[in-house]
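J.: Whatever this is, show me its structure:
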Amino acid sequence: MLDQIKIILCFTSHPGNIGAAARAMKTMGLSQLVLVSPKDFPSEEASARSSGALDILDNAIVVDSVEEAIKDCKLVIGTSSRSRALPWPLVEPREMVQIINEKPQARPVAILFGRESVGLLNEELQLCNYHVNIPANPEYMSLNLASAVQIISYELRLQFLNESPLKEEAFEQKDSETTATSEQVEGLYQHIEQTMMTTDFFDPENPKLLSARMRRLFAKSQLNQGEVNILRGFLASIEKYIKRKTS
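T.: All right, here's what the predicted structure looks like:
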């Protein structure tokens, strides 16, 4: 399970936090680190703070956007400590691990950590299937980035130690039943928006919360590849019908 978990640090300001996060990961057996547009990396400070987890840093993947970081992932979980205007499925770390364990078909899994100052932005959280909240002291919730990575990694480690080795070997499914990747679901979102604009259902100049609500709807559904193909085929048929009627 652990080799199917991607720890994604987004727009990290302090290289020391990257090194400390790599150390936290290695102590719990995690190895896949992805960095979204870090301010300073590679860095001697990151290497020093890693305390020997240099292999995690050396193999870290650096990308320019959150979308690129999660494009091959089937389950995306964003860390969040703030209440949002639009509610999203919210779980605690132990619940998050149970969800990951119960859905071996929904791997690889991305776990997103945001900026040190403000965390993940709303538009980044809307790319997630779940939000995970570490239940810290409400009077002082200032949790260091690497500490948050350590807590999440520890819960994943506990599940790994308890996981039956036969569970994944026994799991077989057709390709159409495989959980859709983030990139496939994002393609569906874009297709839906385009069709809604074509039919005048969606006004991009006055979007309100429609796009966010659509994302939340499908995030809760955990679409598989067959379902994405059906929905995109339906949207394509609408577009063809409109062209026939207007030609």
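J.: For the rest of this, base every contact and every neighbour count on C-alpha atoms.
T.: Noted.
J.: Spatially central residue in the chain, please.
T.: residue 76 (2.6 Å; Cα atoms, centre = their mean).
J.: Scan this structure for its longest helix.
T.: Assignment by DSSP state H gives helix 225-246 as the longest helix of the chain.
J.: helices or strands next to that one in the packing?
T.: helix 182-198 (3 or more Cα pairs under 8 Å, 6 or more residues apart in numbering; DSSP states H and E).
J.: tell me the angle of the helix it packs on relative to helix 225-246?
T.: 20 degrees (axes from the mean of the first three to the mean of the last three Cα atoms, to 10 degrees).
J.: just how off-centre is the helix or strand harbouring the residue nearest to the centre of the chain within its chain?
T.: If you go by DSSP states H and E, residue 76 is part of strand 75-79. Distance, stretch centre to chain centre, for strand 75-79: 4 Å (Cα atoms, centre = their mean, to the nearest Å).
J.: and it, what other elements does it pack with?
T.: strand 109-113, strand 130-132.
J.: if we go to 10 Å?
T.: strand 5-10, strand 90-91, helix 93-102, strand 109-113, helix 122-125, strand 130-132, helix 145-162 (3 or more Cα pairs under 10 Å, 6 or more residues apart in numbering; DSSP states H and E).
J.: want to put them side by side, so please do this one too:
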Amino acid sequence: MLNNVRVVLVNTSHPGNIGGAARAMKNMGLNQLVLVDPVRFPDPDANSRASGADDVLSNARIVATLDEAIVDCTLVMGTSARDRRIPWPVVDPREAADMVLDQAALPEAQIALVFGREDSGLTTDELQRCQYHVHIPSMPDFSSLNLAAAVQVLAYELRMQGLQREGAPTKMRKVETTAVFNEIPATAGELEQFYQHLEQVLVEIGFHDPQKPRQLLPRLRRLYGRVHLNRMEMNILRGILTETQKAIGVKAAGERRP
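T.: Predicted structure coming up:
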């Protein structure tokens, strides 16, 4: 769906920013880069900052004017950190992503996200060629973002909303090597054995007095119950209890060493 979304960089002065923007695009699944009258490109600094997104750079299209970059676009959004004299529809990055994805699903749609110069952004004339202005709500007294960072913000919002629309997960779970076993929840019986072992050790180290329990064990049950222990975690805790008993000279079965 994002194949018809292009990032347009206008009159970029530093090639490193072009490379950084390319990297941000590839991170989030965008591949169309259009450069309007770049000051230096191609350039080794661009490839260095791209960090593996060289294909985005090599396929970048270079044009002389913004009009050439957006001539076939059905939706054009320009980024701006400054207030303008003429009121214009303004959206934040999340709203912009929603609108872009709606448009991208239409037949023959082409969308442009336009970013201006590092020092001055887009001119008023350039912004007037955009149907919407995108404002990233940064701090008012320090609102200007690095070019690649601004591209990253919009590309990230597109990626997140795209995944959500597809019903795909937006976060990756860490999987341990023995994941199948590790993720099996501890049974009620295993938990009960753990609680008995825990109580035994707490008594042996003098932390718990069965004659004056003071709700210690119910509170510990509630604590561990909130965690939803799996079998690997249970084995770790039981191992800690066993090693504690060894350290104080008590066998795991609770018998005193001779």
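J.: Can you mark which positions in the longest helix of structure 1 are buried?
T.: The neighbour-count check on helix 225-246 of structure 1 (16 or more other Cα atoms under 10 Å) flags 225-229, 232, 235 as buried.
J.: do stretch 28-44 of structure 2 as well
T.: Of the residues in stretch 28-44 of structure 2, those buried (16+ other Cα under 10 Å) are 28, 30-38, 40-41.
J.: roughly how far apart are the equivalent of residue 124 of structure 2 over in structure 1 and residue 22 of structure 1?
T.: Mapped onto structure 1 by TM-score structural alignment, residue 124 of structure 2 lines up with residue 122. Counting by Cα to Cα, to the nearest Å, the gap from residue 122 of structure 1 to residue 22 of structure 1 is 26 Å.
J.: Between these two, which has more neighbouring residues?
T.: residue 22 (31 against 13; other Cα atoms under 10 Å).
J.: pretty sure that one contacts residue 33?
T.: Yes - contact criterion Cα atoms under 10 Å: residue 22 of structure 1 and residue 33 qualify, at 7.4 Å.
J.: Find residues that contact each of those two.
T.: 7, 56-57, 60 (Cα atoms under 10 Å, 6 or more residues apart in numbering).
J.: State the distance from residue 157 of structure 2 to residue 136 of structure 2.
T.: Distance from residue 157 of structure 2 to residue 136 of structure 2, by Cα to Cα: 11 Å.
J.: Identify the contacts common to those two.
T.: 93-94.
J.: circling back: for the buried residues of stretch 28-44 of structure 2, which one is nearest residue 238 of structure 2?
T.: Top of the list for closeness to residue 238 of structure 2, among those and by Cα to Cα, is residue 28 at 43.1 Å.
J.: Am I right that the closest one is in contact with residue 161?
T.: No - using Cα under 10 Å, residue 28 of structure 2 is not in contact with residue 161, being 11.2 Å away.
J.: Now for the closest residue to residue 60 of structure 1 other than its chain neighbours: which residues touch it?
T.: Once flanking residues are discounted, residue 60 of structure 1 sits nearest to residue 33: 4.9 Å by Cα to Cα, 6 or more residues apart in numbering. Listed by Cα under 10 Å, 6+ apart, the contact set of residue 33 of structure 1 reads 5-9, 18, 21-22, 25, 56-62, 110.
J.: isn't there a helix covering residue 33 of structure 1?
T.: No - counting by DSSP: H, G, I helix; E, B strand; the rest coil, residue 33 of structure 1 is located in no helix; its state is strand.
J.: What separation is there between it and residue 111 of structure 1?
T.: Counting by Cα to Cα, the gap from residue 33 of structure 1 to residue 111 of structure 1 is 10 Å.
J.: Touching both of those two, which residues are there?
T.: 5-9.
J.: a markdown table please, covering these and showing distance to residue 83 of structure 1 and neighbour count.
T.: Listed next are these as a markdown table, based on distance: Cα to Cα, whole Å; neighbours: other Cα atoms under 10 Å:
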| residue | distance to residue 83 of structure 1 | neighbour count |
| --- | --- | --- |
| 5 | 26 | 21 |
| 6 | 25 | 22 |
| 7 | 23 | 25 |
| 8 | 21 | 24 |
| 9 | 21 | 28 |
